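Chemist: Sharing a sequence plus its predicted fold:
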Amino acid sequence: MRIIYVYDTIAVVGGIERIFVDKMNYLADHLHHEVYLVTSSQGDHPVSFPLSPNVHHVDLDIRHHVCYRYLLPRRVWMRFRLQRLGKRRLKEIIRKIDPDIIICTTTYMAGEICRLKCRAKKVIESHGAREFIHLTDDFKLGFFKDLRNKWNTRRRFRLIEKYSDVVVTLTQADAKAWSKASHVRVIPNFTKFIPPQSSPCEAHRVIAVGRLTYQKGFDRLIDAWSIVNKQHPSWRLDIFGEGIRREALNGQIRRNGLAKSVTIHPFTKNIAQEYLNSSIFALSSNYEGFVLVLLEAMGCGLPCVAFDCPNGPAETIRDGEDGFLVKNGDIKAFAEALCYFIEYKEERKAFGRQARENIERYSPEAIMPMWEKLFNELKEK
């Protein structure tokens, strides 16, 4: 089959970008489909994860950033022109490739792709909890911008529900939110992130990974760590991530007197080694779609503590077996769960071993046949 993935740019190190590249590589290299990645504004930026030579990359060369050289109203006019140019070039490349399947996310050109007049089946991937997709990293842009974001998101969702052939969600919880779509399928992400060795869970170190934004809730983790640190001052918390809340979080660390036990590090390409050098993984998110870093940590044999936030952790962690799910927002209970793993080393190691075993259900060999089955069903229609 000829399959096209459409995305704006794969130039940052992020979860969606990683899983997109991993799936394209698997479809091309293992299932032998003819796979295309169509980006709109990749430009000269390298693809942030290794892309198989069997995946054809086409960039539409739409330089959206040039809009910001101009003041209003010319900026609005330039944005309009570039959007039209992008749609025209996308139509041309789809006409040329004549794919069987077109795949995109709910956040980029989904409405336009769903309404394209072509024989291809349109698959829309929901990579975030539907009720939170309209939120930005800033969380609040201002009343009118927030209102515009909500309106545009709802309009896009209506088009997806009306015109897409299938919406693929990562969790059962998110699938319920798409009940108005004609066809919904749950296919979780997979992870290849299972190194040959496992963490010995001996280091006095807790690790957390993610963008420094409201969504990831690191302010809640730091509050919980204030409790943990009083009982276990020899333990450290290391957070790996970058984002707009770095300064605010560092200020919170200083105010709470945690500068010697909490450190925020930039993202690293060798995150596997950081997991292996840790003993517990902490997930403090306010909301999620699906938590790839949780799969990574479990694949490295780490027991996990997570808030039971919407929508991902409860479908990945088996509470009391490979980690603990804590009532969302209960800082004290979160700290107590961390303290339990700190104080009971053998339990910590047993949970870590079970996490590594349980995560096998998210291997490529377990997940990608679900995609192959879906594609065959769509082709038969």
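Modeler: That came in fine, so what should we check first?

Chemist: drop to CA atoms for contacts and neighbour counts, all remaining ones
Modeler: OK.

Chemist: so how far is Tyr287 from the nearest residue to Ser234 once chain neighbours are set aside?
Modeler: Of all residues beyond its chain neighbours, the one nearest Ser234 is His204 (6.8 Å), with distances taken as C-alpha to C-alpha, 6 or more residues apart in numbering. Taking C-alpha to C-alpha, to the nearest Å as the measure, His204 and Tyr287 are separated by 28 Å.

Chemist: who's more crowded, the two?
Modeler: Ranked by neighbour count (other C-alpha atoms under 10 Å), His204 and Tyr287 place Tyr287 first, with 23 against 16.

Chemist: From Pro310, how far off is the more buried one?
Modeler: From Tyr287 to Pro310 the distance is 5 Å (C-alpha to C-alpha).

Chemist: Common neighbours of these two, please.
Modeler: Common neighbours of Tyr287 and Pro310, counting by C-alpha atoms under 8 Å, 6 or more residues apart in numbering, are Ala129.

Chemist: where exactly do the strands run in the stretch 101-250 of the chain?
Modeler: 101-105, 121-126, 166-169, 184-186, 205-209, 236-240 (DSSP state E, counting those that start in this stretch).

Chemist: Need those strands in a markdown table (columns: distance to Asn54 and mean neighbour count).
Modeler: Rendered in a markdown table, the data for those read as follows (distance: least, C-alpha to C-alpha, whole Å; neighbours: other C-alpha atoms under 10 Å):
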| stretch | distance to Asn54 | mean neighbour count |
| --- | --- | --- |
| strand 101-105 | 17 | 21 |
| strand 121-126 | 21 | 24 |
| strand 166-169 | 25 | 24 |
| strand 184-186 | 27 | 19 |
| strand 205-209 | 31 | 23 |
| strand 236-240 | 32 | 21 |
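
Chemist: Make a markdown table out of those and add distance to Glu321.
Modeler: Written out in a markdown table, the entries for the strands of the stretch 101-250 of the chain read as follows (distance: least, C-alpha to C-alpha, whole Å):
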| stretch | distance to Glu321 |
| --- | --- |
| strand 101-105 | 33 |
| strand 121-126 | 28 |
| strand 166-169 | 25 |
| strand 184-186 | 24 |
| strand 205-209 | 19 |
| strand 236-240 | 23 |
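
Chemist: quick one, which of those strands is nearest to Gln354?
Modeler: Minimum separation from Gln354 across those (C-alpha to C-alpha) falls at strand 205-209, 18.0 Å.

Chemist: Just to check, the residue nearest to Ser234 is in contact with His232?
Modeler: No: because the distance of 9.3 Å does not satisfy C-alpha atoms under 8 Å, His204 is recorded as not touching His232.

Chemist: quick revisit: so for Arg353, which of the strands of the stretch 101-250 of the chain sits nearest?
Modeler: With C-alpha to C-alpha as the measure, strand 205-209 is the member of the strands of the stretch 101-250 of the chain nearest Arg353 (16.6 Å).

Chemist: Run the chain-centre distance for that closest one.
Modeler: Here the centre of mass of C-alpha atoms in strand 205-209, compared against the chain's by C-alpha atoms, centre = their mean, to the nearest Å, lies 18 Å away.

Chemist: ok, and here's another one to check against it:
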Amino acid sequence: MKIAYCVENIHNSGGIERILSTKSNYLVSHGYQVHMVVICPAPSKPFFYFDPNVKFHYLNLDIRKDHGLRKKINFNKNKKIFLDSLSKLFSEIKPDITISTFCIFSKYIYELKDGSKKILERHFAKYKRAYYYAKLDKYYLGRLITYFYRRQEYAIIQKFDKFVVLTHEDKESWGNRLSNIEVIENALTCIPKSTSELENKKVITLGRLNQQKQLDHLIEIWSVIAKKYPDWKLEIYGSGSQERKLKQLISKLKLTGFIKILPATPNIEKVFLESSIYAMTSKYEGFGLALAEAMSYGVPPVSYACKCGPRDIINNNKDGYLVAFNDKKEFIEKLSLLIEDENKRKKMGKAASTNILRYSPEAIMKKWMNLFDKLVNTN
């Protein structure tokens, strides 16, 4: 069976890129032909490892160069260029399944009449960026408001054979208007052979240094933790637009000796095995892959209960702590509990490494392969 992924870029060091490499490698090892269609110009080598049997196709469409009014004026022209380029490619590779990651023009692949089944795979929750609208879902009128806010997306989603989201929480947020919605979580990139001993006085977090991750919250939280536990350190792994701003905040709060910002690394095993707590202060998530992976290494997490992911992944008070969204005081309290109580830390870590196996590659990829078979065998 031939599977074609349509992505904007595959060469960054983020969670989307990592999970796509994991899925692609698993599929080719099980006899699938996988084609990765990269829309925008990109470096020649991806950050994460891809099996040599994964075939890359670069459209090299520089459609991110337009902004503002020019972007709107050139929208239909750029969309046509994209669809024409993809149509030509698909006439050669003839995929059975085509998967859009909801990026730029890839969400319009349903317009192609190439015979492949179309899947829309969303790596962010419904309330990406507009997370404040999530509060409206508690009320009937509020749900109508959020529907009209997203009505264009609803119309696009309904054109696909299947719409895949990452969490049950996110599925509920889309309501009952979509008959083609299905939950398939992100798979762990691997099952560790060993877990952390949780004895190093180190807390870590991984992710892009951007507004979404709210790492300024974690740095401000650490200004309190550093005074209480000066021998504990925080390490932040990643790069991004806010790196300079975050380093300035670290300097302003006199935390240079307590916090390190380190570049993203494909060798995350060593990072997890040398840490004792995972911290996440995100504004929103699609799933929280780094959170799940930390738990697979037996590292107990403390995380904001943001939308979406942490509530699905963490069993609160059993294998980690969920903290009320943006409640820095409670976050400090939960971090302090795990720092002070080594037995609790190790008990939670052991539970985390066991409970998280429900996201093993075998369990998750079985869901994907079953979906592929079902779609291909449906007229």
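Modeler: Alright, I've got the coordinates. These numbers were taken from a predicted model, which means no experiment stands behind them.

Chemist: Relative to Thr39 of structure 1, how far out is the residue nearest to Ser234 of structure 1?
Modeler: Per C-alpha to C-alpha, His204 of structure 1 is found 43 Å from Thr39 of structure 1.

Chemist: for Leu335 of structure 2, what are its contacts?
Modeler: With C-alpha under 8 Å, 6+ apart as the criterion, the residues that contact Leu335 of structure 2 are Val302.

Chemist: quick one: what's aligned to it in structure 1?
Modeler: Correspondence of Leu335 of structure 2 to structure 1, assessed by TM-score structural alignment: Leu338.

Chemist: isn't Tyr304 of structure 2 right up against Lys329?
Modeler: No: using C-alpha under 8 Å, Tyr304 of structure 2 is not in contact with Lys329; the gap is 11.5 Å.

Chemist: With neighbour numbers in mind, choose between these two.
Modeler: Set side by side, Tyr304 of structure 2 and Lys329 show unequal neighbour counts under other C-alpha under 10 Å, the larger going to Tyr304 at 24 against 12.

Chemist: The more buried one pairs with which position in structure 1?
Modeler: With TM-score structural alignment as the criterion, the equivalent of Tyr304 of structure 2 in structure 1 is Phe307.

Chemist: Also Ile191 of structure 2?
Modeler: In structure 1, the residue matched to Ile191 of structure 2 (TM-score structural alignment) is Ile194.

Chemist: Tell me how many other residues crowd its match.
Modeler: Number of residues near Ile194 of structure 1 (other C-alpha under 10 Å) recorded here: 19.

Chemist: likewise the one 5 residues further on?
Modeler: When neighbours are defined as other C-alpha under 10 Å, Ser199 of structure 1 has 26 of them.

Chemist: out of everything not next to it in sequence, what's closest to it?
Modeler: The nearest residue in space to Ser199 of structure 1 (C-alpha to C-alpha, 6+ apart) is Leu276, at 4.4 Å.

Chemist: Trace the one you found over to structure 2, please.
Modeler: Per TM-score structural alignment, the equivalent position to Leu276 of structure 1 in structure 2 is Leu273.

Chemist: ok, which stretches of the stretch 151-300 of structure 1 are helices?
Modeler: In the stretch 151-300 of structure 1, the segments counted as helices under DSSP state H, counting those that start in this stretch are 172-177, 218-231, 246-255, 271-276, 292-299.

Chemist: which of those helices is buried the deepest?
Modeler: Between the helices of the stretch 151-300 of structure 1, the one whose residues have the most neighbours on average, counting mean count of other C-alpha atoms under 10 Å, is helix 292-299 (a mean of 27).

Chemist: Name the residues that touch the very next helix or strand once past that one?
Modeler: Using DSSP states H and E, the helix or strand that directly follows helix 292-299 of structure 1 along the chain is strand 304-307. For strand 304-307 of structure 1, the surrounding residues in contact (C-alpha under 8 Å, 6+ apart) are 280-286, 294, 297-298, 313, 317, 322-330, 334, 337-338.

Chemist: Buried members of those residues into PyMOL, please.
Modeler: In PyMOL, this line selects whichever of these come out buried by 16 or more other C-alpha atoms under 10 Å:
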select buried, resi 280+281+282+283+284+285+286+294+297+298+313+317+322+323+324+325+326+328+329+334+337+338
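
Chemist: And stretch 187-201 of structure 1, what's buried?
Modeler: Using 16+ other C-alpha under 10 Å as the test for burial, stretch 187-201 of structure 1 gives 187-191, 193-194, 198-201.

Chemist: same check, this time on stretch 371-381 of structure 1
Modeler: By neighbour count, with 16+ other C-alpha under 10 Å as the criterion, the buried positions of stretch 371-381 of structure 1 are 374-375, 378.

Chemist: how far away is the nearest residue to Asp29 of structure 1 once chain neighbours are set aside from Asp100 of structure 1?
Modeler: Nearest-residue entry for Asp29 of structure 1: Asn54, 6.7 Å, with adjacent residues in sequence omitted and distances by C-alpha to C-alpha, 6+ apart. As judged by C-alpha to C-alpha, Asn54 of structure 1 and Asp100 of structure 1 stand 17 Å apart.

Chemist: before we move on, the earlier item: just so I know, which of the strands of the stretch 101-250 of structure 1 lies nearest Glu360 of structure 1?
Modeler: Between Glu360 of structure 1 and the strands of the stretch 101-250 of structure 1, the shortest gap by C-alpha to C-alpha is with strand 184-186, which sits at 17.7 Å.

Chemist: Have a look at how far, on average, the closest one is from structure 2.
Modeler: Relative to structure 2, and after both are superposed, strand 184-186 of structure 1 has an average distance of 0.5 Å to its aligned residues, where the measure is mean C-alpha distance after the TM-score superposition for structure 1.

Chemist: Ile359 of structure 1 corresponds to which position in structure 2?
Modeler: The pairwise alignment with structure 2 assigns Ile359 of structure 1 to Ile356, based on TM-score structural alignment.

Chemist: How about Gly251 of structure 1?
Modeler: The criterion is TM-score structural alignment: under it, Gly251 of structure 1 has Gln248 as its aligned partner in structure 2.

Chemist: Could you report the separation of that match from Asn377 of structure 2?
Modeler: From Gln248 of structure 2 across to Asn377 of structure 2, the span is 56 Å (C-alpha to C-alpha).

Chemist: Check Pro46 of structure 2 too.
Modeler: Distance, Pro46 of structure 2 to Asn377 of structure 2, using C-alpha to C-alpha: 33 Å.
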